[in-house]
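1. what follows is a protein structure lacking sequence information:
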């Protein structure tokens, strides 16, 4: 990693500590993170920065607490239907989720971020900001003013289908694309986004999502030839 990436990791670990500190006392966090309460306090208050190796350990150990925090904000209607608007439209929380995305994929090359409209856009914007790259939004219709598109057919479990479109040239051949989505229910949209990458001659760098069903995740991990990172598994 570059010095810049190393510094981002160290700063991100402090930001994540501040986030989970809102839900836990230093005494509660101490055994979870393997650090004393006074040391955690000094990090959270910005008196000192943790070392790079300690920052990585903090980020790894904090994943479960961040996942629990997100889970508390999800409102379930039934097993497969939920409202996560309190997550994706929370700028402070989304900023931290973007930092975790950079931690997960910051060691590999990412040239573009790709998502699908509409709820994936806030996450894609934040992740793109962390990687300092632009993001592309696949849409269900062709936009006026754009002449050429790449399109892929998206087929649903019911047999119904639709198309996803991105402007031709928005993803270039050979680029490494990180695919992000706020929530993955069936995985068919993700597979369509992967096909869009292939049609452009790009290389999927990985998949990052906030929420994913366990059965869908198992199927994707078996089928897809790229890393899949999920914050909350349902």
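-> Alright, I've got the coordinates. Keep in mind that what you see is a predicted model, and the values were worked out from it rather than measured. Residues are numbered from 1 along each chain as shown.
2. for the rest of this, base every contact and every neighbour count on C-alpha atoms.
-> Noted.
3. contact partners for residue 126?
-> 94-95, 98 (Cα atoms under 8 Å, 6 or more residues apart in numbering).
4. that one and residue 19, how far apart?
-> As for residue 126, its distance to residue 19 is 17 Å (criterion: Cα to Cα, to the nearest Å).
5. same question, residue 233
-> 20 Å.
6. so what's residue 44 up against?
-> Counting by Cα under 8 Å, 6+ apart, residue 44 touches 14-15, 17-18.
7. ok, now how distant is it from residue 162?
-> For residue 44 relative to residue 162 (Cα to Cα), the value is 47 Å.
8. name the nearest of the contacts of residue 44 relative to residue 191.
-> Within the set of the contacts of residue 44, residue 15 lies nearest residue 191; the separation is 32.6 Å, counting by Cα to Cα.
9. state the helix or strand in which that closest one lies.
-> Counting by DSSP states H and E, the element that carries residue 15 is helix 3-21.
10. contact partners of that helix?
-> Among residues not part of helix 3-21, those counted as contacts by Cα under 8 Å, 6+ apart are 29, 43-44, 46, 49-52, 55-56, 58-59, 62, 65-66, 69, 93, 96, 99-100, 103, 106.
11. can you list which of those are found in helices?
-> For the contacts of helix 3-21, the ones inside helices are 29, 43-44, 52, 55-56, 58-59, 62, 65-66, 69, 93, 96, 99-100, 103, with DSSP state H as the criterion.
12. strands of the protein, residue ranges please.
-> According to DSSP state E, the chain carries its strands in the segments 75-76, 82-83, 112-116, 135-138, 149-155, 161-167, 176-184, 203-212, 228-233.
13. mind giving me the packing neighbours of the last one?
-> Contacting strand 228-233 under the criterion 3 or more Cα pairs under 8 Å, 6 or more residues apart in numbering; DSSP states H and E are the following elements: helix 52-73, strand 203-212.
14. and the contacts of helix 3-21, which are buried?
-> Applying 16 or more other Cα atoms under 10 Å to the contacts of helix 3-21, the neighbour count classes 29, 43-44, 49-50, 52, 55-56, 58-59, 62, 65-66, 69, 93, 96, 99-100, 103, 106 as buried.
15. neighbours of residue 87, how many?
-> Using other Cα atoms under 10 Å as the criterion, residue 87 is surrounded by 20 other residues.
16. pasting the second one now:
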């Protein structure tokens, strides 16, 4: 870890602690983190930064649990099982906290490109791209008018509907490392198409990440395509 990466990790740990502190006393925060209340006071108020090891523990362990709980509180399901996660995907500050936690928890290698699908995946993709200092690319169900060359991936669904995604060919170069992200994985059909696009571009896949996994089908579908880490912040059965 170089000095810039260390500083970024320390600042992300402070951001996680500040989020937790909004609804807790320092004593309650100490019970959650296992850290002394006095140290937490100094971190939250910006007097000192936690060491790299302690920052890593906060981001990976405390951070993931806290963000997962916050995410669960923000999503809802209707009677047909459809997910309303607008309270998450429209909150860029929350997603900015998710990015380092995901990176630390699932040990994603730093990618050249974050690949997602329009439109709900874009805000998470932007947060991940900012954290990794990577390019953001998003596939769409329609072609851009002025773009001449596309990578195209299509699949006929069980319902008989054909699902197609297009990505401008210059968005990913051969040899790029690509992290596929999306706000939600259920069947895994969209993620399979995104992975196919990355493979068509002769890119190397560094992982698949989603905020919400509904069941195991989609996650297993992704794992069948890549040996890279596949992870979700939280899972609903």
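-> Arrived safely. No experiment lies behind these values; they were computed from the predicted model shown.
17. returning to what we had before: which of the contacts of residue 126 of structure 1 lies closest to residue 1 of structure 1?
-> Residue 1 of structure 1 has its nearest neighbour among the contacts of residue 126 of structure 1 in residue 98, at 18.0 Å by Cα to Cα.
18. give the contact list for the nearest residue to that closest one once chain neighbours are set aside.
-> The spatially closest residue to residue 98 of structure 1, leaving aside those adjacent along the chain, is residue 127, at 4.8 Å (Cα to Cα, 6 or more residues apart in numbering). Contacts here follow Cα under 8 Å, 6+ apart; on that basis residue 127 of structure 1 touches 98-99, 101-102, 113.
19. residues contacting the equivalent of residue 234 of structure 2 over in structure 1?
-> In structure 1, residue 234 of structure 2 lines up with residue 232, judged by TM-score structural alignment. Residue 232 of structure 1 makes contact with 67-68, 70-71, 210-212, according to Cα under 8 Å, 6+ apart.
20. name the nearest residue to residue 232 of structure 1, sequence neighbours excluded.
-> Take residue 232 of structure 1 and drop its neighbours on the chain: the residue closest to it by Cα to Cα, 6+ apart is residue 211, 4.8 Å away.
21. let me have the strands of structure 1 in CSV, extended by distance to residue 25 of structure 1.
-> Below are those laid out as CSV (distance: least, Cα to Cα, whole Å):
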stretch, distance to residue 25 of structure 1
strand 75-76, 25
strand 82-83, 28
strand 112-116, 36
strand 135-138, 37
strand 149-155, 46
strand 161-167, 46
strand 176-184, 29
strand 203-212, 25
strand 228-233, 22
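22. ok so, going back, going through the contacts of residue 44 of structure 1, which ones are buried?
-> In the contacts of residue 44 of structure 1, the ones that pass as buried (16+ other Cα under 10 Å) are 14-15, 17-18.
23. closest to residue 152 of structure 1 among these?
-> Minimum distance to residue 152 of structure 1 across those is 38.6 Å, recorded for residue 15 (Cα to Cα).
24. and the gap between the equivalent of the residue nearest to residue 98 of structure 1 over in structure 2 and residue 169 of structure 2?
-> Structural correspondence for residue 127 of structure 1 with respect to structure 2 (TM-score structural alignment): residue 128. Relative to residue 169 of structure 2, residue 128 of structure 2 is positioned 21 Å away (criterion: Cα to Cα).
25. what about residue 112 of structure 2, neighbour count?
-> Other residues close to residue 112 of structure 2 by other Cα under 10 Å number 22.
26. contacts only, for it.
-> With the criterion set at Cα under 8 Å, 6+ apart, residue 112 of structure 2 makes contact with 134-135, 176-178.
27. which residue of structure 2 sits farthest from its center?
-> What lies farthest from the middle of structure 2 is residue 38; by Cα atoms, centre = their mean that is 32.0 Å.
28. picking up where we left off before, pick the one among the contacts of residue 112 of structure 2 closest to residue 194 of structure 2.
-> The closest of these to residue 194 of structure 2 turns out to be residue 178 (Cα to Cα; 10.2 Å).
29. that closest one and residue 133 of structure 2, how far apart?
-> The gap separating residue 178 of structure 2 from residue 133 of structure 2 is 13 Å, by Cα to Cα.
30. got it, and residue 57 of structure 2?
-> 23 Å.
31. equivalent analysis for residue 109 of structure 2, please.
-> When Cα to Cα is the yardstick, residue 109 of structure 2 and residue 133 of structure 2 sit 12 Å from each other.
32. for residue 199 of structure 2, same thing?
-> Between residue 199 of structure 2 and residue 133 of structure 2 the distance, using Cα to Cα, works out to 22 Å.
33. what does residue 162 of structure 2 give?
-> Here residue 162 of structure 2 is placed at a distance of 34 Å from residue 133 of structure 2 (Cα to Cα).
34. which one's more surrounded, the two?
-> Remark: of residue 162 of structure 2 and residue 133, residue 133 carries more neighbours, 15 against 10, as counted by other Cα under 10 Å.
35. quick one, what contacts that one?
-> Counting by Cα under 8 Å, 6+ apart, residue 133 of structure 2 has no contacts.
36. ok, now the one 3 residues further on?
-> Residue 136 of structure 2 sits next to 113-116, 125-126, 129 when contact means Cα under 8 Å, 6+ apart.
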